[in-house]
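>>> sequence and predicted structure below; questions after.
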Amino acid sequence: MAEGRRGNNLDAVKRHNLSTVLSLVHRRDASSRAELTRATGLNRSTTAALVNELAGRRLVETSAPDANARVGRPSPLVAANPDVVALAVNPEVDAVTVGVVGLDGTVHEVERHETAAIPAARDAVSIAADMIARLAFRRAGPKQGARRVVGVGVAVPGLVRESDGVVRLAPHLKWTDERFAAELAEATGLSVWAANDANLGANAEHLFGAGRGVTEMVYVNGGASGIGAGVISAASPLTGISGYAGELGHTLVNSGGRRCHCGAVGCLETEVSQRALLDVLGWKAADAGELEEALTGGKANGAVRREVDRQLASLAVALRNATNVFNPQLIVLGGFLRALVSAAPGRLDELVVAEALSVSAESVRIAPAELGTELLMIGAAELAFRALIADPAEWKG
């Protein structure tokens, strides 16, 4: 829902107006009721009634106005209730991660269960279900009641059919046509939605991170399972007819390159990889912060710098193509790509501007992701919050 969505004072569209107000509260820090009135175009009494109904459903909380406000009548502050939560799940090649995310965007808890091998889908379901059982209804704090769970969102490193959450293909996980969402729903008794991890990351950065206020954006993330991307067009996720859009990691950047998991040759994720950076450093593993420190510090010897230059050149080819095809305002880089770019400041920008069509490149900006390790938790939770925000009048929690 766009920030500029307008409300309607007719009683017949009360559900629409409830959704409008809750969406605004969800995507902002605490807002005054007066600010919500201006943003929706509703009158003050209608806004007050909507806020009161949402508060009665315990979806929002109201508090006293800012004592320092000097202009006009003080207006109560309205914020999303952090005890209304969604569970977020991210299966990866080496772990299953589960997080608890509040309706206010706060990530309350994250637990990572490492696996000795790539988890089969049924094993990932079992691990996630056990973690959800521990986390879901834990008390939110000494003064609050138990958490109220909206549902579960799953961020999958692969192609997920949007209509039913079936993982059609996740090459790194070696999953094909797995009913992951349905099986996790059966195991937990909760509603479950699933989508591609990079598409969810793109939406999270657009709503809460580097892409706030941007209508045209490409998000590219690098991780242990390869490279994924998501596109925001006209302020909405561009998913394709089945939810498979944004596979920038499988675009050709080197016709003489290595064969990829997908069967093609020279894909971006075979030429730009975290594993290759770790190998040249002589490391088995590292988190994003450790990798960035190594690439920008004293460990960046000649071999490291050459590998960084090689990967940046390949990444620039992909981003040139994305710039020419999507004409974005912003390209956001997450995961190990942040570390890669930090190793040679300004170099990627130079390459993309030099190689892309000049009229497309003149308006694009490249920036690091802002949400860090919480990105996929926030993105996956949005899947579960989406139905609630669309029709809060149906909320029975």
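Now that the structure is in, tell me what you want to look at.
>>> going forward, measure contacts and count neighbours with C-alpha atoms only.
Noted.
>>> on the three-state scheme, the residue nearest to the spatial centre of the chain is what?
Centroid-nearest residue in the chain: residue 201, 2.4 Å away (criterion: C-alpha atoms, centre = their mean). State at residue 201, reduced to three classes by DSSP: H, G, I helix; E, B strand; the rest coil: helix.
>>> and it, how far from residue 262?
Counting by C-alpha to C-alpha, to the nearest Å, the separation of residue 201 from residue 262 is 22 Å.
>>> now do residue 146
Distance from residue 146 to residue 262, by C-alpha to C-alpha: 44 Å.
>>> neighbour-wise, which of these two wins?
residue 146 (15 against 12; other C-alpha atoms under 10 Å).
>>> dropping in the other structure now:
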Amino acid sequence: MPPKSRTSAAAKGGTQEDVRRHNLGTVLQHLHLAGPLTRAELTARMGLNRSTIAALVSELVVLGAVREERPAGSQTGAGRPSLVVRPADDHLQVLAADVGVDRVVVALVGLGGRVVARRRRRLTSGSPASVASLIRRLVDAVLTDPAAGEHILGLGVSVPGVIRHSDGCVRFAPNLGWVDAPFGDLLAQQLGGMPVSVGNDADLGILAEHRRGAARGYDDVVFIAGEVGVGGGLIVGGAPLVGAGGYAGELGHVLVHPQGRPCRCGARGCWETEIGGPAIARALGLGSVTTEDLVEAMRRAAAEGSTALDGVAHHVGLGLATIVNIINPRLVIIGGLLRELFPSNAAAVRASLDAAALTATAEQVSLVTPELGGDAVLVGASELAWQDVLDDPAGTLRRNRRLAPTRTMSATMSATVTAS
């Protein structure tokens, strides 16, 4: 969704300073989401006069958030084109981490959303403390990349589990074996007090796709994150649906087969037991395999025209029917491992959905895969880390300048590792 202008509820009724801070953040959000824009384009988007836009842009330049340049091929003199305002993605950056059941990815992401560097490691030990330590080492490694800037504003982390938003505590992540793990605190300790935000993988997937991908312009969307387990991210009426404690969206635990397999949550016949990674591996005649190997096996099956995954596809559609009846979305984005299954099994998924859902809700929904591909959750984690600076650029960046330089912090950590 495009950022709101000065007329939004956040700016109405506030002090002059509140309005200025809101407008400064809105300018930066436009640039973060749309990329370089001219001053004239910012003026048109925000409905402010040229002098106000010029003052806001000038403040962002001083803060080091943006740069101004003349359009390529332009000439000086009367009638010259409006200056282009460009996010300083080589100067302001955040870290993003995507924790899976058998791997961790850490990326460096510049203002504007470009992934400038990444490192990946397989998980050999899955305790919260060991994963926090691995993320620290991958952060240390990614900060040695030549693309790393001088100002790293924070870390956003995706975890496949139920997350308490207030402190990043992982209340329950059955496929990792975590219960009430203080993961946000562990990471903050590892990273010397760097701001850390932790979110659910599906919530972050829908955040990224809503801002930058297939869900742009949609107000009612469901994102399915299908890996070993299955989670859901929800946008309803244009806003995230997170629930009273931030725990909404555990769609993988919708009951689809009462006499089915036991789920790691303690129930039986949950949706993820029929469509998660282990179910896909069983359908393909495989044992315990890594995510990468399972993806390759799915691609081979699709290329060969195999029907081995027809049963999984049927249950994907069956679970979606319940979700479509309850949420009535216009768009369902099928991500994670399921984005590999869907293209070659789209007809079977759709047929199962249409057979089980109400006609009125089924006829309104479209099924797609993430526009951001396998990076949807990782990009969402970076968006979580950007939120403070987008809400209050001046306050956040001035606080950041009082922190120790990023490279100095990195040098005090353990020796860097080479990612596999």
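That came through, no problem. If you're wondering where the values come from, they're calculated on a predicted model, not measured in any experiment.
>>> can you tell me how far the counterpart of the residue nearest to the centre of the first structure in the second structure is from residue 264 of the second structure?
Correspondence of residue 201 of the first structure to the second structure, assessed by TM-score structural alignment: residue 205. Going from residue 205 of the second structure to residue 264 of the second structure by C-alpha to C-alpha gives 23 Å.
>>> same check on residue 135 of the second structure?
25 Å.
>>> what's the answer for residue 231 of the second structure, then?
For residue 231 of the second structure, the distance to residue 264 of the second structure - C-alpha to C-alpha - is 14 Å.
>>> equivalent analysis for residue 336 of the second structure, please.
In terms of C-alpha to C-alpha, residue 336 of the second structure sits 19 Å off from residue 264 of the second structure.
>>> which stretches in the stretch 51-200 of the second structure count as strands?
All strands of the stretch 51-200 of the second structure, identified by DSSP state E, counting those that start in this stretch, fall at 66-69, 84-87, 92-99, 103-110, 115-122, 151-159, 162-164, 169-173, 178-181, 196-200.
>>> show me where the first structure has helices.
Assigned by DSSP state H, the helices in the first structure fall at 14-26, 33-40, 44-56, 121-135, 180-188, 197-208, 268-271, 274-281, 288-296, 302-326, 336-342, 347-355, 358-361, 375-390.
>>> show me how far the second one is from its chain's centre.
Taking the mean C-alpha point of helix 33-40 of the first structure and that of its whole chain, the gap between them comes to 27 Å (C-alpha atoms, centre = their mean, to the nearest Å).
>>> same check on the first one?
Helix 14-26 of the first structure sits 21 Å away from the centroid of its parent chain (C-alpha atoms, centre = their mean).
>>> the fourth one now?
Relative to the chain's own centre, helix 121-135 of the first structure is displaced by 21 Å; criterion: C-alpha atoms, centre = their mean.
>>> who are the packing partners of that helix?
strand 84-91, strand 95-102, helix 180-188 (3 or more C-alpha pairs under 8 Å, 6 or more residues apart in numbering; DSSP states H and E).
>>> can you list the buried residues in it?
Residues 121, 124-129, 131-132, 135 are the ones in helix 121-135 of the first structure that count as buried (16 or more other C-alpha atoms under 10 Å).
>>> quick one: contacts for the residue nearest to the centre of the first structure?
219, 230, 375-376, 378-379 (C-alpha atoms under 8 Å, 6 or more residues apart in numbering).
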